[in-house]
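Asks: structure here, sequence nowhere to be found:
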């Protein structure tokens, strides 16, 4: 099973269309969204083609393939218009015998990890900076932001296939990669 990870859409129909084209190109079965779907938030600029309603329609067209967690810019109103559950601050995903802790990153973060076991994977968004690293006996993944990347990183998403996680720019060029070896 191939999983497609994205985060921090922030209401950008322009970048979501590109990310969904990448999802189709990758042939993934599931879209994992790590928060901040519809709104830009008070600290962020408006995104290209800012359109929460259009973003809602685009995401709802894929609702049966989406697993999502709530970000700091998401609200209960968002769950009323999106046709998939959104309000959990975290979710647990088992993939090929490995536990993935999915969250946005504003409550749990690298500096405030939840209880994890050796070999577990901590997946988050929020920082808008891609990560694919191992810290001690825990893997740290962040697909970056499709709409508002920071620290001179590309507009990016992540793909998990087997034991390989790859961060790619929206054109599909590899940016970072890590293989789970435990």
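Replies: Ah, there it is. Note that the structure is predicted; figures quoted are calculated from it, not measured. Residues are numbered from 1 along each chain as shown.
Asks: drop to CA atoms for contacts and neighbour counts, all remaining ones
Replies: Will do.
Asks: which SS state does residue 21 fall under?
Replies: helix (DSSP: H, G, I helix; E, B strand; the rest coil).
Asks: typed the wrong thing, it's residue 79
Replies: Residue 79 is classified as helix under three-state DSSP.
Asks: hmm, it is touching residue 85, no?
Replies: Yes: using Cα atoms under 8 Å, residue 79 is in contact with residue 85, at 6.6 Å.
Asks: OK, contacts around the spatially closest residue to residue 74 that is not a sequence neighbour?
Replies: In space, and not counting its chain neighbours, residue 74 is closest to residue 36: 5.5 Å by Cα to Cα, 6 or more residues apart in numbering. By Cα atoms under 8 Å, 6 or more residues apart in numbering, residue 36 lies in contact with 7-10, 70-74, 104, 126.
Asks: ok, structure two:
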């Protein structure tokens, strides 16, 4: 199974179009969106080509390919215009017999863990900072932000395939990878 993870589009039509092009090139089985789809949020500058209506059109074209969790900038009014569910606080994936808890990061994160077993994976966005870290009892993974990276990070997305998470820049070049087998 091949999965593509994207976080924090924040209404950027430019980066949403790039995401769609990358998705077409990567051909994953599913696109998993980690929230903050349409609104830029009060703490962020406007992203490049801020156009939530344009983002809505692209995401609705892809609705059958998307799994999504709710970000702190997502609201019920956003659900009214999007044709796929966006209001779940988390979703769970089974990846090679490991439970992966996928969330945005504003409710559950490294500082406030969800109920987890040793060996589980916590995967979230929200911070706009890339992470592939072995925390001892669990793996912590964050693809960074496709539209508004923070720190020294570049715009990024992530692919999961054959037990390996790889964060990539928007040219598809690997930035860092981690195997869930160790």
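Replies: Received, thanks. Everything quoted here is computed from the prediction, not taken from an experiment.
Asks: just the contacts of residue 36 of structure 1 now: which is nearest residue 161 of structure 1?
Replies: Relative to residue 161 of structure 1, the closest of the contacts of residue 36 of structure 1 is residue 7; by Cα to Cα it sits at 18.0 Å.
Asks: residues near the closest one, how many?
Replies: By other Cα atoms under 10 Å, the residues close to residue 7 of structure 1 number 30.
Asks: cool, residue 77 of structure 2 as well?
Replies: 8.
Asks: return the member of the contacts of residue 36 of structure 1 nearest to residue 162 of structure 1.
Replies: residue 7 (20.8 Å).
Asks: ok, the closest residue to that closest one other than its chain neighbours - how many residues close by?
Replies: Excluding the flanking residues, the one nearest residue 7 of structure 1 by Cα to Cα, 6+ apart is residue 34, at 4.8 Å. Using other Cα under 10 Å, residue 34 of structure 1 has 32 neighbouring residues.
Asks: can you check residue 14 of structure 2 too?
Replies: 17.
Asks: any idea whether it is helix, strand or coil?
Replies: helix.
Asks: against residue 12 of structure 2, how distant is the closest residue to it other than its chain neighbours?
Replies: Nearest residue to residue 14 of structure 2, sequence neighbours excluded (Cα to Cα, 6+ apart): residue 49, at 5.6 Å. Distance check for residue 49 of structure 2 against residue 12 of structure 2: by Cα to Cα, to the nearest Å, it reads 5 Å.
Asks: out of these two, which sits in the more crowded spot?
Replies: Neighbour totals were compared for residue 49 of structure 2 and residue 12, and residue 12 leads with 27 against 13 (other Cα under 10 Å).
Asks: contact partners for that one?
Replies: 38, 47-52, 55, 147.
Asks: repeat for residue 55 of structure 2
Replies: Applying Cα under 8 Å, 6+ apart, the residues near residue 55 of structure 2 are 11-13, 16, 37-38.
Asks: residue 177 of structure 2: which of those is nearest?
Replies: residue 16 (23.4 Å).
Asks: can you give me the distance of that closest one to residue 182 of structure 2?
Replies: Counting by Cα to Cα, the gap from residue 16 of structure 2 to residue 182 of structure 2 is 34 Å.
Asks: neighbour count: the two, which is higher?
Replies: Legend: neighbour count by other Cα under 10 Å for residue 16 of structure 2 and residue 182, higher for residue 16 (25 against 6).
Asks: what residues sit buried inside stretch 159-179 of structure 2?
Replies: 159-160, 165-170, 172, 177-178 (16 or more other Cα atoms under 10 Å).
Asks: what about it, how long is it end to end?
Replies: Stretch 159-179 of structure 2 end-to-end distance (Cα to Cα) = 12 Å.
Asks: neighbours of the closest residue to residue 63 of structure 2 other than its chain neighbours, how many?
Replies: Distances taken as Cα to Cα, 6+ apart place residue 84 nearest to residue 63 of structure 2, at 5.6 Å, with adjacent residues excluded. Number of residues near residue 84 of structure 2 (other Cα under 10 Å) recorded here: 17.
Asks: quick revisit: ok, the buried residues of stretch 159-179 of structure 2 vs residue 142 of structure 2, which is closest?
Replies: Checking the buried residues of stretch 159-179 of structure 2 one by one against residue 142 of structure 2 (Cα to Cα), the nearest turns out to be residue 167, at 8.5 Å.
Asks: isn't the closest one up against residue 158?
Replies: Yes: if you go by Cα under 8 Å, residue 167 of structure 2 and residue 158 touch, sitting 4.3 Å apart.
Asks: give me the common contacts of these two.
Replies: With Cα under 8 Å, 6+ apart as the test, residue 167 of structure 2 and residue 158 both reach residue 143.
Asks: I'm done for today, thanks for sticking with me.
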